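[1] Need coordinates for the below:
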Amino acid sequence: MAAAMLASSAIPAVAADGPASPAPTLTYAFSVRATLDPVVEQGEVDGGRRRFIPITGGTVSGPSLTGSVLPGGGDWQVIMPGGLTSIEARYFLKATDGTVIEVTNPGVRTAAPDVIEKLARGEVVDPSSYYFRTTPRFMVKDGPHAWMRRKVFVARGIRKPDSVVIDFYTVE
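    Prediction:
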């Protein structure tokens, strides 16, 4: 009897023919254009080409956040054979009200190996020829931007020769 009651109060099984609820939607929040210094190449380590790209500044604009990118952050990358690049960027934003926001932005960039090499050399590449997505997290004090700690974000990146543009979306 107890087993039957426990089974009836259990979470219902997920439908085998589709999701149990509607898919989340994305809402555009803001864009970052980060300016970059030349790449620091570390070389081949543990099967991947390790690089560091210093962030020198930039701008933040959009309906949910405006401000600047503070100099001093960077993007740590590992280019793996076969066209996969692992990305881990860390930097600070400064909102127009003076609030400093820490960003940790891991992600991946994938493309054909020749496209990855063009990007690595700083060449102009059509963004439709590569996949560049991240899952940013924000650390910010209580106040007008604390909402950033209470949302899940995804972002799309576009690499330019001297900068990167990241469009941030909240998952609703």
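
[2] going forward, measure contacts and count neighbours with C-alpha atoms only.
    Will do.

[3] And the strands in the protein?
    Per DSSP state E, the chain has strands spanning 26-36, 40-45, 48-61, 67-69, 74-80, 84-95, 100-110, 131-134, 137-139, 152-159, 163-171. These are given in chain order.

[4] I'd like those laid out as JSON lines, including mean neighbour count and distance to residue 7.
    Converted to JSON lines, the strands of the chain look like this (neighbours: other CA atoms under 10 Å; distance: least, CA to CA, whole Å):
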{"stretch": "strand 26-36", "mean neighbour count": "19", "distance to residue 7": "36"}
{"stretch": "strand 40-45", "mean neighbour count": "12", "distance to residue 7": "51"}
{"stretch": "strand 48-61", "mean neighbour count": "19", "distance to residue 7": "49"}
{"stretch": "strand 67-69", "mean neighbour count": "21", "distance to residue 7": "53"}
{"stretch": "strand 74-80", "mean neighbour count": "20", "distance to residue 7": "47"}
{"stretch": "strand 84-95", "mean neighbour count": "20", "distance to residue 7": "43"}
{"stretch": "strand 100-110", "mean neighbour count": "19", "distance to residue 7": "40"}
{"stretch": "strand 131-134", "mean neighbour count": "20", "distance to residue 7": "39"}
{"stretch": "strand 137-139", "mean neighbour count": "18", "distance to residue 7": "38"}
{"stretch": "strand 152-159", "mean neighbour count": "20", "distance to residue 7": "33"}
{"stretch": "strand 163-171", "mean neighbour count": "19", "distance to residue 7": "33"}
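
[5] With distance to residue 117 added, can I get those in TSV?
    Shown next, in TSV, are the strands of the chain (distance: least, CA to CA, whole Å):
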stretch	distance to residue 117
strand 26-36	18
strand 40-45	13
strand 48-61	11
strand 67-69	27
strand 74-80	9
strand 84-95	11
strand 100-110	11
strand 131-134	14
strand 137-139	28
strand 152-159	13
strand 163-171	16
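
[6] Could you also give me the structure for this second sequence? I'd like to compare it with the first:
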Amino acid sequence: MTEPHPFLPKLEHAFTISIALSRPYWIKPAARGDMRAAIFAAEGVIEGPRLNGRVVPMSGGDYPLTRPGGVIDFDARYLLEADDGAIIYLQNTGFRWARSPEIAEKMRRNEPVSFDEYYMRVTPRFDAPEGPHAWMSQHVFVGVAEKVPNANRIHYFVVL
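    Next comes the predicted model:
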């Protein structure tokens, strides 16, 4: 058995964001040959040991690019409001892809699928005000996302 790498990062669950999404608006075919969409963050809830609050309704959304081969390249930006009233900017980039064409088709039809049937990860950046939430602008995070019908649930882990 090999020892873990001495620089192996430690992760700590910080919070989970559950986001209800608007219907997608498609640009197809887009000038680049890929398909682009706009999907807005209709509302959402933030729950966790390090942050609680809500997604500011319709404060932004995701502009995913669907690449040939079915990989979805995320670019989401919207606002969070902490329970203390602080406004926090969130930018998520990441990828989603299905582990089979059948699962991809189910996801396109917005049907439920099991978490292990697809890959969906994000790398967020936060712009938080000085004060109790400043730590968010000083750490790297990793998000593991769940696709649920008409919504996403993203579990955010801070890299220690």
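
[7] closest to residue 125 of the first structure out of the strands of the first structure?
    Across the strands of the first structure, residue 125 of the first structure has its closest neighbour in strand 152-159 (7.8 Å, CA to CA).

[8] Touching the closest one from outside, list them.
    119, 125, 127, 132-137, 164-171 (CA atoms under 8 Å, 6 or more residues apart in numbering).

[9] check the fit of it onto the second structure and give the mean distance.
    By mean CA distance after the TM-score superposition for the first structure, the fitted strand 152-159 of the first structure averages 0.6 Å away from its aligned residues in the second structure.

[10] what does that strand correspond to over in the second structure?
    The aligned range for strand 152-159 of the first structure in the second structure is 140-147, by TM-score structural alignment.

[11] The equivalent of residue 137 of the first structure over in the second structure: what's it in contact with?
    With TM-score structural alignment as the criterion, residue 137 of the first structure lines up with residue 125 in the second structure. Neighbouring residues of residue 125 of the second structure by CA under 8 Å, 6+ apart: 90, 91, 92, 137, 140, 141.

[12] Could I get the contacting residues of the aligned residue in the second structure for residue 168 of the first structure?
    Using TM-score structural alignment, the partner of residue 168 of the first structure in the second structure is residue 156. Shown in contact with residue 156 of the second structure (CA under 8 Å, 6+ apart): 13, 14, 15, 16, 17, 141, 142, 143, 144.

[13] my read: the first one touches residue 159, true?
    Translated: residue 13 of the second structure. No. With contact defined as CA atoms under 8 Å, residue 13 of the second structure does not count as touching residue 159 (9.1 Å).

[14] The residue sitting nearest the centre point of the first structure and residue 96 of the first structure, how far apart?
    By CA atoms, centre = their mean, the first structure has its centre lying nearest to residue 134, at 2.6 Å. Residue 134 of the first structure is 24 Å from residue 96 of the first structure, where distance means CA to CA, to the nearest Å.

[15] can you check residue 37 of the first structure too?
    24 Å.

[16] okay, now the spatially closest residue to residue 160 of the first structure that is not a sequence neighbour: neighbour count?
    Spatial nearest neighbour of residue 160 of the first structure, excluding adjacent residues (CA to CA, 6 or more residues apart in numbering): residue 124 at 6.1 Å. When neighbours are counted by other CA atoms under 10 Å, residue 124 of the first structure registers 13.

[17] residue in the second structure matching residue 124 of the first structure?
    Mapped onto the second structure by TM-score structural alignment, residue 124 of the first structure lines up with residue 112.

[18] out of the contacts of residue 125 of the second structure, which one sits closest to residue 30 of the second structure?
    Of the contacts of residue 125 of the second structure, the one sitting nearest to residue 30 of the second structure (CA to CA) turns out to be residue 92, at 21.8 Å.

[19] separation between the aligned residue in the first structure for that closest one and residue 155 of the first structure?
    Superposed on the first structure with TM-score structural alignment, residue 92 of the second structure falls opposite residue 105. Residue 105 of the first structure sits 9 Å away from residue 155 of the first structure, going by CA to CA.

[20] Mutual contacts of the two, please.
    In contact with both residue 105 of the first structure and residue 155: 134, 135, 136, using CA under 8 Å, 6+ apart.

[21] For whichever residue in the first structure pairs up with residue 57 of the second structure, the count of nearby residues, please.
    Matched across to the first structure, residue 57 of the second structure falls on residue 71, judged by TM-score structural alignment. A count of nearby residues for residue 71 of the first structure, using other CA under 10 Å, gives 17.

[22] so what's residue 71 of the first structure up against?
    55, 56, 57, 91, 92.

[23] Aligned against the second structure, show me the partner of the last one.
    Using TM-score structural alignment as the criterion, residue 92 of the first structure maps onto residue 79 of the second structure.
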